[in-house]
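Q: What follows is a predicted protein model with its sequence.
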Amino acid sequence: MKNSTSAVVYACIAVLSWSTVATAFKIALTHLTHFEMLLIASCTSLIIFALLLTFQKKWKLVSELSGRQWGYFALLGLLNPVAYYLVLFKAYDLLPAQVAQPINYAWPIVLLILLALFAHQPIPPKKYIGMFISLGGVVLISVGTGQSGGMDIPVHGLLLAALSALLWAMYWMINNKFKDKTDGSIALFMSFLFGTAYLLIGAVGVGVHLDTLPGILSGMYVGGFEMGIPFIFFSLAMRKTSNPALVNQLCYLSPFLSLFFIAMILGEQIVFTTYIGLALIVMGIMFNQYLVKK
């Protein structure tokens, strides 16, 4: 298989995986609390990343990490998977999937603001156009979905979904700053090693009841197809491709495919404001990424 073809195949596997997880979140939350779901998912992802290091024969690189790098990953693991996914899963627990997913997807807009504030990267004037388009989509979904579909949209659920976008943007910014200093597979393993350890300690105080097989299996699915497998395949796609822009553009299919699964499997009636709002979010992100000179 040619590199360009295999890159597209790998990217499609990642996109298809991410497209199913919003539905998987809601199914898992019928059996588990958001903390229990994250505990199972994080353990599953840690096993996947450990197997990846074994396959790639990179365990020696773990032993070569400096004390400073261990400290860095101890902090990073607190942000992702712990803080980010606890907030995200609670948002899904409170909101319809068709609302939580698009709002979380607006994180690139939040990233622009963070880079301007903390990395001193000024926002080009034209990028404000894309930002306002995307934010308009967020507002339309937040306000219009409840009115059009007659759904209960709690304000604190919307705030949690917005907070999840902020946390992911923070994680991306911090991780991207240090990505050249650590192998990508090692970084994922170490983050989830610390994250899982924090969650296991937290489980002692919170108390968990993992006594349903559907709950455990759905939590494992989330760990495999949200946190583990798609990151591996997307990384492979970016490594194989000669056209990174194409691979990135394929990711924009994910939220729209996700609405299909939400409607077909969860039975949520997707209202027109969700489609329009999601389209605006994606249009704003693509406008800033591809049409505005960096």
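A: Structure's in. What do you need?
Q: okay, CA-based contacts and neighbour counts for the rest of this
A: OK.
Q: Give me the next element, helix or strand, following the longest helix seen in the chain.
A: Using DSSP state H to define each element, the chain has its longest helix at helix 3-29. Remark: after helix 3-29, the chain's next helix or strand is helix 34-56, criterion DSSP states H and E.
Q: quick one: the longest helix of the chain to helix 34-56, angle?
A: Here helix 3-29 runs at an angle of 150 degrees relative to helix 34-56 (axes from the mean of the first three to the mean of the last three Cα atoms, to 10 degrees).
Q: Please name every helix or strand in contact with helix 3-29.
A: In this structure, helix 3-29 makes packing contacts with helix 84-94, helix 97-104, helix 213-222, helix 229-240, helix 244-250, helix 254-261, judged by 3 or more Cα pairs under 8 Å, 6 or more residues apart in numbering; DSSP states H and E.
Q: Please identify the deepest-packed of those.
A: Highest mean neighbour count among the helices and strands packed on helix 3-29 (mean count of other Cα atoms under 10 Å): helix 97-104, with a mean of 25.
Q: thinking again about what came up before, just put the helices and strands packed on helix 3-29 in JSON lines and tack on distance to residue 162.
A: Output for the helices and strands packed on helix 3-29, formatted as JSON lines (distance: least, Cα to Cα, whole Å):
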{"stretch": "helix 84-94", "distance to residue 162": "9"}
{"stretch": "helix 97-104", "distance to residue 162": "6"}
{"stretch": "helix 213-222", "distance to residue 162": "21"}
{"stretch": "helix 229-240", "distance to residue 162": "23"}
{"stretch": "helix 244-250", "distance to residue 162": "23"}
{"stretch": "helix 254-261", "distance to residue 162": "16"}
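Q: Included below, for side-by-side comparison, is a second structure:
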Amino acid sequence: MERKKLWLIYGMLTLATATWGSAFIAGKFAIESFEPATIAFLRFLGAAILLFPIMWFFEKNRPKPTIKDWGMFALLGLTGIAIYNICFFLASKHAPVIKSSLFIAANPMLIVLLSGLFLKEVITKKQIIGLFLALTGVVLIVTEGNAGVITQFQFEMIDLVLLGAVITWALYSVLGRVVLKKYSPIVSTTYAVAFGTVFLLPFSLVEQPWNAIGTATPAAWLSIAHMSVLVTVVSFILYYYGIQQIGAARASIFINVMPLSAVIMATIFLGETFTASSMIGALFVLSGVYVGTYVHKKRIKRLRHAS
């Protein structure tokens, strides 16, 4: 794999995970008008409407899924689309942003562990060092330099919801690596989103969304549209492409960019202060991503010959 292509993949992963940071902001606007499962359903319904024409146009020679493949797509939809997003938006409504961010920051560690156990991906010392550097940066950012606030948290039921979000996204990333051996990122994302939308429908109906549709604010609708197009269609395809090219373990390091981008966007759109601890944390995150993904020139040559 050439250095230029490698850096292009890193740029795509950075863009994808930075865009996910905006979901924290968009979720805050959407949750004022809709309940969690309804937000998730509308988000992925919009994404599915966009994804299928894209897939039909660009992937005309896609493989025909077997029964086993449909089962894998269903698992992707259940984990990374349905359960994860219900947990995410429940946390947006009931959990402090600090706690939510800290739980989600544990995602790369779990993905690396599962990738090593089930996908037999090689986990290097640099990746582990990079993960710890990035995790340190995330803690600094979300606690504003006062790590003592973590000790003030008490166990609550919402913690189980946040744990569910972490586990299901890790499973989505690892299962996706298996699916991507046969299918392109566009096809994998489209079918996963389709199944996830179907799974989300009954949960949305329980919330009686028709009562909120007429009174929803323009900001809520714009937030859902943003999450459908950029956070889902564009970013999910970029993320899956990154996993396909460099593996789930190394790609997962870029998830640490998400809370950093969330803090920057909160500063811009919500008027929050970008503190000195946020700046230091950002340097740790960027350093961790660099250390964890840096590939020596000699190794690039080996990868190029192997591909």
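A: Thanks, I have it. Since this is a predicted model, take the numbers as computed values, not measurements.
Q: before we move on, back to that, right, so of the helices and strands packed on helix 3-29 of structure 1, which gets closest to residue 291 of structure 1?
A: helix 244-250 (12.3 Å; Cα to Cα).
Q: what comes into contact with the closest one?
A: 7-8, 11-12, 15, 237-238, 241 (Cα atoms under 8 Å, 6 or more residues apart in numbering).
Q: again, only this time at 10 Å
A: Residues outside helix 244-250 of structure 1 that contact it (Cα atoms under 10 Å, 6 or more residues apart in numbering): 4, 7-12, 14-15, 234, 237-238, 241, 286, 289-290.
Q: do the same with stretch 46-54 of structure 2
A: 41-42, 44-45, 57, 59, 186-187, 189-197, 224-234, 237.
Q: picking up where we left off before, quick check: which of the helices and strands packed on helix 3-29 of structure 1 is nearest to residue 118 of structure 1?
A: Short answer: helix 84-94, nearest of those by Cα to Cα, at 19.7 Å.
Q: superposed on structure 2, where does the helix or strand where residue 197 of structure 1 lies end up, distance-wise?
A: Here residue 197 of structure 1 is covered by helix 184-206, with elements defined by DSSP H and E. Its match in structure 2 and helix 184-206 of structure 1 itself, once the structures are fitted together, sit a mean 1.6 Å apart by mean Cα distance after the TM-score superposition for structure 1.
Q: If I take that helix and helix 34-56, what angle do their directions form?
A: 150 degrees.
Q: In helix 184-206 of structure 1, which residues are buried?
A: In terms of neighbour count (16 or more other Cα atoms under 10 Å), helix 184-206 of structure 1 has its buried residues at 185-200.
Q: Run through the residues that contact the closest residue to residue 85 of structure 2 other than its chain neighbours.
A: Using Cα to Cα, 6 or more residues apart in numbering and skipping residues adjacent in sequence, the residue nearest residue 85 of structure 2 is residue 40, 6.0 Å away. By Cα under 10 Å, 6+ apart, the contact list for residue 40 of structure 2 reads 27, 30, 34, 81-89, 196-197, 200-201, 203-204, 224, 227-228.
Q: and the equivalent of residue 40 of structure 2 over in structure 1, how far is that from residue 124 of structure 1?
A: For residue 40 of structure 2, the aligned position in structure 1 is residue 38, judged by TM-score structural alignment. In this view, residue 38 of structure 1 and residue 124 of structure 1 are 38 Å apart by Cα to Cα, to the nearest Å.
Q: what's the answer for residue 142 of structure 1, then?
A: 27 Å.
Q: more neighbours, these two?
A: residue 142 (22 against 14; other Cα atoms under 10 Å).
Q: Would you check that that one makes contact with residue 155?
A: Yes. Look at residue 142 of structure 1 against residue 155 with Cα atoms under 10 Å: they come within range, at 8.9 Å.
Q: mind checking how far residue 260 of structure 2 is from residue 142 of structure 2?
A: From residue 260 of structure 2 over to residue 142 of structure 2 (counting by Cα to Cα), the distance is 9 Å.
Q: which residues do these two both contact?
A: 101, 278, 281.
Q: Out of these, the closest to residue 21 of structure 2 would be?
A: Nearest member of these to residue 21 of structure 2, counting by Cα to Cα, is residue 101, at 10.1 Å.
Q: Contacts only, for that closest one.
A: With Cα under 10 Å, 6+ apart, residue 101 of structure 2 has these contacts: 24, 91, 95, 138-139, 141-143, 162, 256, 258-260, 262.
Q: Include distance to residue 130 of structure 2 when you put these into CSV, please.
A: CSV is the format used below for these (distance: Cα to Cα, whole Å):
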residue, distance to residue 130 of structure 2
24, 24
91, 27
95, 28
138, 12
139, 14
141, 17
142, 18
143, 20
162, 24
256, 10
258, 16
259, 16
260, 16
262, 20
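Q: Closest one to residue 168 of structure 2 out of the residues you listed, please.
A: For those, the nearest to residue 168 of structure 2 is residue 162 (10.0 Å; Cα to Cα).
Q: In contact with residue 11 of structure 1: list those residues for me.
A: 5, 17, 230-238, 241, 246-251.
Q: hmm, I was thinking of residue 7 of structure 2
A: 13, 293-294.
Q: list the buried ones in whichever helix or strand it is part of?
A: Here residue 7 of structure 2 sits within helix 3-30, counting by DSSP H and E. Within helix 3-30 of structure 2, the residues that qualify as buried are 6, 9-10, 12-27, 29-30, counting by 16+ other Cα under 10 Å.
Q: Kindly calculate the angle that that helix makes with helix 36-58.
A: Going by the same axes, to 10 degrees, helix 3-30 of structure 2 makes 140 degrees with helix 36-58.
Q: and helix 3-30 of structure 2, how far from the chain's centre?
A: 9 Å (Cα atoms, centre = their mean, to the nearest Å).
Q: residue contacts, residue 213 of structure 1?
A: Counting by Cα under 10 Å, 6+ apart, the residues that residue 213 of structure 1 touches are 31, 219.
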